[in-house]
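J.: compute the structure for the input listed below.
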Amino acid sequence: MFALVMGVVIGLILPLQTSINSRLRRSVGSPFVASLISFTIGTLFLAVVTLGVDHHLFFSPHLFSQQPAWLWIGGLFGVVYLTCNILLFPQLGSVQTVILPMFGQILMGLLIDNFGWFHAKVSPLTPVRLGGAVLVLIGVIVTVALSTWLLNRRDTLTPSARSAQLGLWLWRLLGIGAGMLGAAQSAINGHLGLVLKSSLNAAFISFFVGTLALIVVNLVLRSPRQLIHPDHQPNPWWMWLGGVIGALFVLGNVYLVPILGTGLTVVIVLVGLMGGSLLIDNFGWLDSKRNPVTLVQIVGLLIMIGGVALIHLA
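T.: Presented below is the predicted three-dimensional model:
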């Protein structure tokens, strides 16, 4: 029972990370600086935990020549995933920022499993798993497209409004693409954990690589080094906690998968994810824009959960 509750809790806190990092972006003026701060804090947190459990952080340099080059780029995909979420949140709100990357993750996960990419165990795309994927797609369409259509059906959209709607769909496609990279990162880090014989060490290495990449990106872009007060109020203390929440999410999954199995862990965490995103959107927590949740969105999310359960528990 404790493991089930923990799965829901770590799912609930992940949407908080996106809200927190979006608020941090407003204070530092750049999504790349916000991502760097989040990755750095998460890396330091994972370093402490990894040292406490494994008593070491790094590995033999010989692995660079013995293993494929893609084994070390999981952190780069993590950078894209996190930064895209920071960009998506103010455009789409919490619910869509969660479900669109989630759909991308499921789509890419099915491809990875079916073809055995990144040395993953081959799990053929059976009719049941395909049916689950179709349910997830229907859930996304109901939550995003149907909900938007119902809101706008009584209004005659002006050319500028149509352009804005097109822009939103481009953001949504970006969210799906970011989710696909997130699934690739998970597969890469999973194999890295096997190579290093430690999931914790693999998580630390992934965060460490992402931090180094973001340092380079910020130097190249000459990102501003500033801390402003966008609302002419003191910056909240919690805006620095995004990296810790991301690290706790990783650690929670490392703990739960051996106990519940991968399939049940994914479903339980997804329930928490959906619940957290609905609460943030509906109540405007953590200085986020309030987007009241509709019954159509809830129905769509339930369809998505059913599809994910079919994919992972069949």
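J.: can we go C-alpha only for contacts and neighbour counts from here?
T.: Will do.
J.: quick one: the helices in this protein, in order.
T.: Under the criterion DSSP state H, helices of the chain are mapped to 2-28, 31-54, 63-66, 74-115, 127-140, 147-152, 159-196, 199-221, 242-260, 262-283, 295-313.
J.: looking at these, which is nearest to residue 236?
T.: With respect to residue 236, and counting by Cα to Cα, the nearest of the helices of the chain is helix 2-28 at 9.0 Å.
J.: show me what that closest one is packed up against.
T.: Other helices and strands packing on helix 2-28, by 3 or more Cα pairs under 8 Å, 6 or more residues apart in numbering; DSSP states H and E, are helix 31-54, helix 74-115, helix 242-260, helix 262-283.
J.: let's have these in TSV, adding mean neighbour count and distance to residue 178.
T.: Output for these, formatted as TSV (neighbours: other Cα atoms under 10 Å; distance: least, Cα to Cα, whole Å):
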stretch	mean neighbour count	distance to residue 178
helix 31-54	21	14
helix 74-115	23	5
helix 242-260	19	16
helix 262-283	22	17
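J.: Serialize the ones you listed to a markdown table and add fields for distance to residue 221.
T.: As requested, those are exported to a markdown table (distance: least, Cα to Cα, whole Å):
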| stretch | distance to residue 221 |
| --- | --- |
| helix 31-54 | 9 |
| helix 74-115 | 15 |
| helix 242-260 | 22 |
| helix 262-283 | 32 |
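J.: can you tell which of the ones you listed is closest to residue 160?
T.: Of all the helices and strands packed on helix 2-28, helix 74-115 comes closest under Cα to Cα, at 16.2 Å.
J.: list the helices and strands that closest one packs on?
T.: Helix 74-115 sits against helix 2-28, helix 31-54, helix 127-140, helix 159-196, helix 199-221, helix 262-283, with contacts defined as 3+ Cα pairs under 8 Å, 6+ apart.
J.: mind checking which of those helices is nearest residue 70?
T.: Nearest to residue 70, of the helices and strands packed on helix 74-115 and by Cα to Cα, is helix 159-196 at 7.6 Å.
J.: hang on, the earlier thing: which one of the helices of the chain lies nearest to residue 227?
T.: Residue 227 lies closest, by Cα to Cα, to one member of the helices of the chain: helix 2-28, at 4.9 Å.
J.: before we go on, could you also do this sequence so I can check it against the first one:
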Amino acid sequence: MTAPSPSLLPVLGAGLLTVIAGAAMSLQGRANGFLGAVLGHAVFAALISFVTGLLIVSAVLLCSARSRRAAIALLGLLRTRALPWWMLLGGLSGGLVVIAQATTVPVMGVAMFTMAFVSGQITGGLIVDATRLPPGGKQRLSALRILGVLVVIAALVYGAHERIGLGVPLWAPLLPFASGSLTAAQQACNGRIRAATGSAVVATAVNFTVGLIALGLATAVIMVAGVGWAGFPTQPDQWWILLGGALGVLFIAFTALTVARLGVLLLSLFSLFGNLAGALLLDWLLPIPGSLVSPTTILSALGVLAGIVITLMPSAGSPRGPACRT
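T.: Okay, here's the model as predicted:
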């Protein structure tokens, strides 16, 4: 068997990291879904998730002199307008993702949430990659890249059709689809911050800080409207539902590192496969009401893999080079 070419190895390495990040997202979805049910509202679960994530990133930032220098450099870039301020808003999308998880995972399971989320993610990725927003620059839309995305979408629709037929409400996939679409822009913005500062830690910290501010405001609004906290995880077997923030840190940090190498579309496809594979394992090993692992779902996952392979073919577009500096 011929070994992968040297130019392809960095892409495959970045792809593997992104698959791991996607698998972490599926576990985050299950954790935040349960946490929202315990706390009484999806926004409360998102707030706790972002508080946990920001504490972890802040600890890393304080312990790393390199990351602190990168944070100071980011302030300088914003002051001189070398980096547009609106690139800091990626965290708003992250907050919407967690709210979507906590709202819809208990209704339709992790796998169905994943199918809706990544449909929006790859659609957004195809659009964002055609702009100059990604850190690796604009990437041409070849016929194979478009075909790969169409294969993925077809596979996801095939798998989702079975769930809709079992009674999942039609509105349920819309929220994760919208959050997935915005995630493509979030990943590009995080990648630009990482490229400009040389630090994935700083990009992750910005993401969680902005998201936490937005979720804090949302929490205040719904509490004024009369929604109160229903409780807090107290059972020994519930400790893992507080890990959503830590898993979010893993996802944001890994994708901020790999987006410049892969581009937003390929990053979305690798993340999608890891997310879907993790979701299938969760719904199979730890099923909840609404979750289902059937031959249809497995065939859907295989179709996603086929779409990734098509998009990775050499004529689909050249691999990304090193991140460009802003």
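J.: in a markdown table: the helices of structure 1, plus distance to residue 228 of structure 1.
T.: Shown next, in a markdown table, are those (distance: least, Cα to Cα, whole Å):
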| stretch | distance to residue 228 of structure 1 |
| --- | --- |
| helix 2-28 | 5 |
| helix 31-54 | 13 |
| helix 63-66 | 42 |
| helix 74-115 | 18 |
| helix 127-140 | 37 |
| helix 147-152 | 34 |
| helix 159-196 | 27 |
| helix 199-221 | 18 |
| helix 242-260 | 18 |
| helix 262-283 | 24 |
| helix 295-313 | 35 |
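J.: count of neighbours near residue 3 of structure 1?
T.: For residue 3 of structure 1, the count of nearby residues is 16 (other Cα atoms under 10 Å).
J.: look up the closest residue to it, ignoring the ones flanking it.
T.: The spatial neighbour of residue 3 of structure 1 that comes closest, neighbours along the chain excluded (Cα to Cα, 6 or more residues apart in numbering), is residue 256 at 6.6 Å.
J.: on that earlier part again, of the helices and strands packed on helix 2-28 of structure 1, which is nearest residue 131 of structure 1?
T.: The closest approach between residue 131 of structure 1 and any of those, judged by Cα to Cα, belongs to helix 74-115 at 11.9 Å.
J.: how about that closest one, aligned to which bit of structure 2?
T.: The counterpart of helix 74-115 of structure 1 in structure 2, using TM-score structural alignment, spans residues 90-131.
J.: and the helices and strands packed on helix 74-115 of structure 1 as JSON lines, adding distance to residue 311 of structure 1?
T.: As requested, these are exported to JSON lines (distance: least, Cα to Cα, whole Å):
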{"stretch": "helix 2-28", "distance to residue 311 of structure 1": "18"}
{"stretch": "helix 31-54", "distance to residue 311 of structure 1": "31"}
{"stretch": "helix 127-140", "distance to residue 311 of structure 1": "5"}
{"stretch": "helix 159-196", "distance to residue 311 of structure 1": "15"}
{"stretch": "helix 199-221", "distance to residue 311 of structure 1": "24"}
{"stretch": "helix 262-283", "distance to residue 311 of structure 1": "8"}
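J.: out of those, which is closest to residue 86 of structure 1?
T.: Among these, helix 2-28 comes nearest to residue 86 of structure 1, with 5.1 Å by Cα to Cα.
J.: next, the angle from that closest one to helix 242-260.
T.: Interaxial angle, helix 2-28 of structure 1 versus helix 242-260 (axes from the mean of the first three to the mean of the last three Cα atoms, to 10 degrees): 160 degrees.
J.: in helix 2-28 of structure 1, which residues are buried?
T.: Under the neighbour-count criterion of 16 or more other Cα atoms under 10 Å, helix 2-28 of structure 1 has 3, 6-28 buried.
J.: which ones are touching the residue lying closest to residue 186 of structure 2 once chain neighbours are set aside?
T.: Leaving aside its sequence neighbours, residue 186 of structure 2 sits nearest to residue 90 (Cα to Cα, 6+ apart; 4.2 Å). By Cα atoms under 8 Å, 6 or more residues apart in numbering, residue 90 of structure 2 lies in contact with 183, 185, 186, 187, 189, 190, 207, 210, 211.
J.: again, only using 10 Å
T.: Applying Cα atoms under 10 Å, 6 or more residues apart in numbering, we find residue 90 of structure 2 in contact with 182-190, 203-204, 206-208, 210-211.
J.: for residue 48 of structure 2, same thing?
T.: Counting by Cα under 10 Å, 6+ apart, residue 48 of structure 2 has contacts 32, 35, 36, 39, 54, 212, 215, 216, 242, 243, 244, 245.
J.: with residue 265 of structure 1 instead?
T.: Applying Cα under 10 Å, 6+ apart to residue 265 of structure 1 gives the contacts 3-4, 6-8, 11, 252-253, 256-259, 312.
J.: which one of these is nearest residue 232 of structure 1?
T.: Distance to residue 232 of structure 1 across these (Cα to Cα) is lowest for residue 11, with 32.5 Å.
J.: thinking again about what came up before, of the helices and strands packed on helix 2-28 of structure 1, which is nearest residue 163 of structure 1?
T.: Here helix 74-115 is closest among the helices and strands packed on helix 2-28 of structure 1 (Cα to Cα), at 14.1 Å.
J.: tell me the residues of structure 2 aligned with stretch 24-34 of structure 1.
T.: The aligned range for stretch 24-34 of structure 1 is 35-45, by TM-score structural alignment.
J.: count of neighbours near residue 70 of structure 2?
T.: Counted by other Cα under 10 Å, the residues lying close to residue 70 of structure 2 total 23.
J.: nearest to residue 233 of structure 1 among the helices of structure 1 would be which one?
T.: With Cα to Cα as the measure, helix 2-28 is the member of the helices of structure 1 nearest residue 233 of structure 1 (10.8 Å).
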